[in-house]
Structure formats: structure tokens, C-alpha cells
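Chemist: Let me see the structure of the following:
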Amino acid sequence: MMDNFTPPGSPGEARKDHGAELTAAGVPPEMHEWLGEHGVGRLTLKMGIRFLEMGADRMVATMPVEGNEQVAGILHGGAHLVLAETLGSFAAGIHAGPGRHALGIEISATHHRGVASGTVTGTATALHLGRTLTTHEVVMTDDDGRRLSTARITNLLRDSGT
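Modeler: Model (predicted):
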């Protein structure tokens, strides 16, 4: 089994400088201050997720199939959900703004077709951007633009520290 990323140091070791991590993940420089304290997260890096667009209304990222397959050789269904939750939660966090954060409270997905190679693109589109809740639809497609899965994620927006 291939591992897309093995972080340095022990599992509990705090990492302080995330600039290289953010750049490698495709995060635009104007978003570095927002994510600088925490980075994009180890799972995002391990799955090979790379951001192409970042906004509350629309967020797009890619993820390789290789290294994220199930035993049958196709992209694992859980990998679809990791990509969907990453996109929906980051978009909700942007909408929440400074001093607030997003907490995923519901996610579901329908898998339409399998994919055994290439790159998956996830596109999150806001369905609702409220004061306390956000909901995004996330569509995953293959290299030919065919729909692989459709997910929906709802996030609760809270003030930081609560």
C-alpha cells in the first residue's frame, strides 16, 4: 500500500511553520495567515489533496486515486468523503470568518461510479451560508468529467473557544 505523505516527527509533535505545507497543498498566499497556525491537516496531506480554488461559495480541489484505493482497486468510498468534508469544512471556515470556526455535523454521499486511476476533482458549491449553519454540495468527477459521487455536508459555525 502506498502512503502519499508521511509527516516528520512523532504523531503528537507540534508543527509550527506550515508555509511549505500550505504552498504544497495549493493554498493561495492570501489564505496563509488564516491557515498558518494549523496548516491544512495531516489527513489532507496524506490523501494528496491539492486546492485549486478557495472560497465560501465555491471550493475546488484534486486528489489522486493512487494510494487512496480500496482492496478492489478503486477509489475508496471513504476517500470521497474525506475530499468532500475537507472542501465543505474549509469553505464553511472561510464563511465563518475570523474568530469563528466550522464544525461538521452531518455528511452523506451517493456513489455513482468507481474510478481506478487518475485524479478526482471535488467541487463544493454552497447551498446555504447562514450565521450558524452552512451546507455545501460536493461533486466528485474523474479526469473525463464524469460524476463519481455527490456529497452533502452541513457545518455548525461557532465562536472560537466554544
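Chemist: can we go C-alpha only for contacts and neighbour counts from here?
Modeler: Fine.
Chemist: Spell out the residue ranges of the strands in this structure.
Modeler: 50-53, 58-64, 100-111, 119-129, 133-141, 147-159 (DSSP state E).
Chemist: Return the most buried member of those strands.
Modeler: Most buried of those by mean neighbour count (mean count of other Cα atoms under 10 Å) is strand 133-141; its value is a mean of 24.
Chemist: Another sequence for comparison is provided below:
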Amino acid sequence: MTDTPLPPDPASRSAQHPAAPPISDELREHFAPLLRGTLLERCGIELLTLGPHGGTASMPVAGNTQPAGLLHGGATIALAESIASFAAIVRAREVHGEGAQAVGTSVSALHHRSARSGTVVATCSARHLGRQVASYLVDIHDEAGTLMSTVTVSTQLLPPR
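Modeler: So this is what the prediction gives:
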């Protein structure tokens, strides 16, 4: 497996995900109160692009390290599960309508290397989009485009209650 660099800016990254448009100001305002006090807020995770087929999110390394000064594997997994879960929510609403939700059922991570500083970006791509299950592959790269981790995330799509 080779390290594939990502384009340097979020606008370029969204070109890799034609189904994942940049997060609109309206959507950011909608999510803001829901994210207050959550792990996403504590980790500094920012959604960049989002659609039912995937999206991108970023997270600073600072504040998300283990005692050795390296990016914490758990923080990396939280970043991957977050972008996959948001994509799954969009998919659930596409299939089941407004108010549908998605919950994670499985996460598996392979860490190739770690970072000590900067920002990492998760790029999420759908692998299966069913009516009840959606699964995603998430690659996490550092600012230089070096592949840091590969994470698979499966979700259950829930109709509104």
C-alpha cells in the first residue's frame, strides 16, 4: 500500500468526493448545538464535506495525544467513526426520511504510523449502502498526505421513532 497525498486545502478535498458537498453554514448552525459538550467538540473535530456516500473531517493533533506525544489511536478512531456516522445519518434520512438516525455497530482500525503535530484529515468512502446497514472505509492522512490509519465502520440505519 502506498501513501497517497491529499490536496492541501478542504475545497480541493471535496473534489475527491463529488457526492460530499462542503458543509453549508446552515448545516453547521444546525449541528452546533447538537455537538456542544460532545467528544467531537473536545477533540476539535471539524466536518468539511458530507454526503450519504462519505465525506471529510479534520482534527488537530494537539490535545489528542497519548503520553508519548503521538496522536492517540482512540482519537483517530473517534475521528473516523464521527465522519462515517454523520454520512450514515445522511444515508438513513435518504432511505427512511427526516428524523432517521444511524448507530455504529462495528469499528476496526489499522494504524500505519502516527503524528506529533499539525492536523489530520479523515476521508470517508461508502463501501455498502443498504436500507438497514451502511459501511464505510475511512483513511486518515496527515498534512503532508501520508496515510496514518485505515478504519472500517459499520452502521445500522434506524427509521424515525
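Chemist: Tell me how they score on TM after superposing.
Modeler: The TM-score (TM-score structural alignment, normalised by the length of the second structure) is 0.78; 136 aligned residues with a Cα RMSD of 1.9 Å.
Chemist: Make TSV from the strands of the first structure and add distance to Glu37 of the first structure to it.
Modeler: Formatted as TSV, the strands of the first structure follow (distance: least, Cα to Cα, whole Å):
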stretch	distance to Glu37 of the first structure
strand 50-53	18
strand 58-64	21
strand 100-111	13
strand 119-129	24
strand 133-141	23
strand 147-159	17
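Chemist: longest helix of the first structure?
Modeler: helix 77-96 (DSSP state H).
Chemist: compared with the second structure, how much does that one deviate?
Modeler: Once superposed with the second structure, the aligned residues differ from helix 77-96 of the first structure by a mean of 0.4 Å; criterion: mean Cα distance after the TM-score superposition for the first structure.
Chemist: which bit of the second structure covers that helix?
Modeler: Mapped onto the second structure using TM-score structural alignment, helix 77-96 of the first structure covers residues 73-92.
Chemist: Show me what counts as buried in the matching stretch.
Modeler: By 16 or more other Cα atoms under 10 Å, the buried positions in stretch 73-92 of the second structure come out as 73, 75-92.
Chemist: How far away from the center of its chain is that stretch?
Modeler: Stretch 73-92 of the second structure sits 4 Å away from the centroid of its parent chain (Cα atoms, centre = their mean, to the nearest Å).
Chemist: Find the residue at the geometric middle of the first structure.
Modeler: Residue closest to the average C-alpha location in the first structure (Cα atoms, centre = their mean): Thr86, at 2.1 Å.
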